[in-house]
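In: Prediction below, plus the sequence it came from.
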Amino acid sequence: MTIGSVFLYIDPGTGSLLISALLGILATILYSVKGIFYKASLLISATGKKNLADFSGQIVFFSEGKAYWRVYKPVIEALINREQKIIYLSADKGDDGLLMSSEYVETHYLGKINQAIFILNRLRAKMCVMTTPQLDVISLKRSKHVEHYCHIIHSPTDIHAYKKFAFDFYDSVLCSSSSQIANLRYLEKERQTKPKQLFKAGCTYYDVFKPNNLEKGDSILLAPTWGDRSFFKLHGKEMLTNLLNGGHKIIFRPHPQSWISDKELMADIVSSFGSNPNLIIDKETSGEKSILNSKLLICDITSGMLFDMAFAYKKPVVAINFEWADGGYEASDLNSETAAIALLKDVGEIVNVADMRSISETISKNTHKVISKEIISKHIFHFQNSGKIAAEQIVSIFKAIE
């Protein structure tokens, strides 16, 4: 080997490391360029919309999608009645909120969620009201040009099942129940975060969610949620067997996502029980008919549906208790019982998975439970009169901002 060839020689190990390093540098450059082009494309696609980030001095509402309009509608209608001007921004073209016609409301479609977040991160406003959790945690950031961020909790459920830090970086939260307030205060102390303004607002969508027919049917509605947070994934066949062997008429309405994420389980259920004359499998978009035809709900203890059944339809609930991995959720940092557990003491019963064999006895014991106005008021603020209260609270926050 010549002297020249010695200096030109690179052993295979070193060569591999150099190639890996070069590939890493190249990947980093490509990723950075891609990021620049992505941001540029959002900016270009927002041409003609760049003023949508500038609502200085005003109240801005942001909606992720049309499903949240029922949360905002009672609040915004109350604000209109107070002649309070607001801006309504949405990331959903099909959002009915964009169709509002009022001299006090200005509406804009921001584009799909990524483009909407790009604009919101540069928002200029005195106050921004949202139902979106984890502000300043993942992609949706606090804009330095927004003076106050307000979160409306859009559900009567407790905060246990929210992802961690769901509310930590909001300035105020409009709460549905006293348990939400207690748990938010507890997390503030544990995490030593700045205390938020917490308001007794209630759950606004109950203002528009008023069923006309509250008569009880003769069926049991079995409506589990999907995935690992549901008892049904491991114990669903056992539950259906116990119910059908007990002679009950069953309406089985799993979470719509079950037909996608738990496809094999659903196929097994249909194959095993689909021909039973006492079982109806409901795949309809709306669950209204199934609820009206039922006299009692069986669901997961993590399900928000149990609140709607008890509050809006005044029907009893049996919830199945099971252990679920709460890592990554607010529950892992809380030491309190959930609002569902407290509610079920008044509107139904909690059944452990090990006790499902006696489900018929539990049903008989709870079918005729009466859910009074007093019980509802105990577990939720301002039932079916929340929009007006929330509007007053938002205006008071807005006026107090210096």
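Out: Received, thanks.

In: Only C-alpha atoms from now on, for both contacts and neighbour counts.
Out: OK.

In: distance of Glu330 from Cys150?
Out: 19 Å (C-alpha to C-alpha, to the nearest Å).

In: wait, Ser294
Out: For Ser294, the distance to Cys150 - C-alpha to C-alpha - is 38 Å.

In: structure B:
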Amino acid sequence: MLDSVLAIKSLRAFNNLPSEFRKIVFYAEDSQSQNFISDLVKEISLKLDHKISYLTSDPDDTIFIEAKNNPNLNAFYIGTGIVRTFAFLNLKADVCIMTMPDLDSFHLKKSKAYPVHYLYIFHALLSTHSIYRHGAFDAYNTIFCTGNQQMIEIRETEKKYKLPKKNLYKDGYRPLEFLINKNRLYEKKMTTVLKILIAPTWGENNIFNFCMNDLINNLITAGHHVHLRPHPMTLRDNYKKIDTIKKIFSDKENFFLQEDHTNRDILFESDILVTDWSGIGIEYGLGLLKPVIYIDIPKKNLNQESYKINITPIETKIRNEIGEIVKISEIHKIDQIIKKVMKKHDKSDLRLLRNKYVFMKNNGLNKSARRVITIANACRARNQKDILF
């Protein structure tokens, strides 16, 4: 009840803002969303001196602290229930920027009160036609793409389903840039023991549901330091799996469980990653230039019509390029496989793949921020001719 009251008051405050604060609006679905839009928010509001409104469904969003010291930024909590649904249906903004797919497909709809221009920013270096549901991006006007592969997939999807052409922008991927920059400065602790990071995806098709116990046991027995970093969604929705792992391995001195996702040190400390179909494999390999082991479990596919787009998803074809695919039946040989992969590992090959799959741009954040402003200005000029706020 208190949550709804807070959301209602916050939404009223947002709707009472001068229209200049509703030219550019960001929406964060949860704490993870912040990782993909916060840099852009700061660049637009602080460096480029433009006013921004930020709607969030996370009551603990750090944006509330930042807004106190940023006169160009207003932040509002709109909850996850009926207040949020109402806010979306009645949104009056020139541009709304989100990392949430499936707009207009479920409970969150496009505005019926105003011709909002919707802009999507990706939260993973993955395909657009396999990992996401069919029609996940159809409601968006502009999409900021991480690499050329996504642009090709989107254009092919538009052609196949006779969809209006979206505005596609060569954005790049800021979380990858963060990893690259942080890795340059990070002072890794030297050790003779291999530090192995296990980071599975979430949902039914992940290592937990196939071979996690055998995998950890084989690596621990081989004497490696094993760091398990479950996906945030697994921590939230399926903690029983974590409890089981704790009971079995918590007494092992070379097993470490990381539940705090705000601490990323293990990404830089580790020598190799073991994952499944998680997008972290691509980020780890291309960002940190380290090898990746992929446990070959069934692929997660949310789009039953993905076969109609005759393009191999990036998460499928890149696996053999940045690491090694290991069958479940080969888990007992994981130590030998890791040693082989580490021996043949070449950073220069991964650096070439980074430039192949991701838009790597000098001063990319500033360019993306300026593109957002350009779109917002164009939308504002168009809307002022047709409608008054």
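Out: Structure's in. What do you need? What you see is a predicted model, and the numbers here were worked out from it, not measured in a lab.

In: between Ser294 and Cys150 of structure 1, who's got more neighbours?
Out: Cys150 (23 against 20; other C-alpha atoms under 10 Å).

In: list the contacts for the more buried one?
Out: The contact partners of Cys150 of structure 1, by C-alpha atoms under 8 Å, 6 or more residues apart in numbering, come to Met127, Cys128, Val129, Met130, Tyr170, Asp171, Ser172, Val173, Leu174.

In: do Phe255 of structure 2 as well
Out: Ile220, His225, Val226, His227, Leu228, Phe249.

In: Filter these down to the ones in helices?
Out: Mapping those onto helices (DSSP state H) picks out Ile220, Phe249.

In: Can you redo the contacts of Phe255 of structure 2 as TSV, where the extra columns are neighbour count and distance to Tyr173 of structure 2?
Out: TSV is the format used below for those (neighbours: other C-alpha atoms under 10 Å; distance: C-alpha to C-alpha, whole Å):
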residue	neighbour count	distance to Tyr173 of structure 2
Ile220	19	34
His225	21	30
Val226	23	28
His227	21	26
Leu228	22	25
Phe249	17	36
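
In: ok, so of the contacts of Phe255 of structure 2, who is nearest Ile37 of structure 2?
Out: Leu228 (26.9 Å; C-alpha to C-alpha).

In: Map the closest one onto structure 1.
Out: Taking TM-score structural alignment, the alignment pairs Leu228 of structure 2 with Phe252 from structure 1.

In: which residues sit in contact with Asp39 of structure 2?
Out: Leu365 are the contacts of Asp39 of structure 2 under C-alpha under 8 Å, 6+ apart.

In: what residue of structure 1 takes the place of it?
Out: So Asp39 of structure 2 corresponds to Pro74, using TM-score structural alignment.

In: Give me the three-state assignment for its match.
Out: Following DSSP: H, G, I helix; E, B strand; the rest coil, we place Pro74 of structure 1 in the helix state.

In: and what of Ile311 of structure 2?
Out: Under three-state DSSP, Ile311 of structure 2 comes out as coil.

In: Just give me the match in structure 1 for it.
Out: For Ile311 of structure 2, the aligned position in structure 1 is Ser336, judged by TM-score structural alignment.

In: Next one: that match relative to Leu187 of structure 1, how far apart?
Out: 11 Å.

In: So between these two, which is more surrounded?
Out: Between Ser336 of structure 1 and Leu187, Leu187 has the larger neighbour count (other C-alpha under 10 Å), namely 18 against 12.
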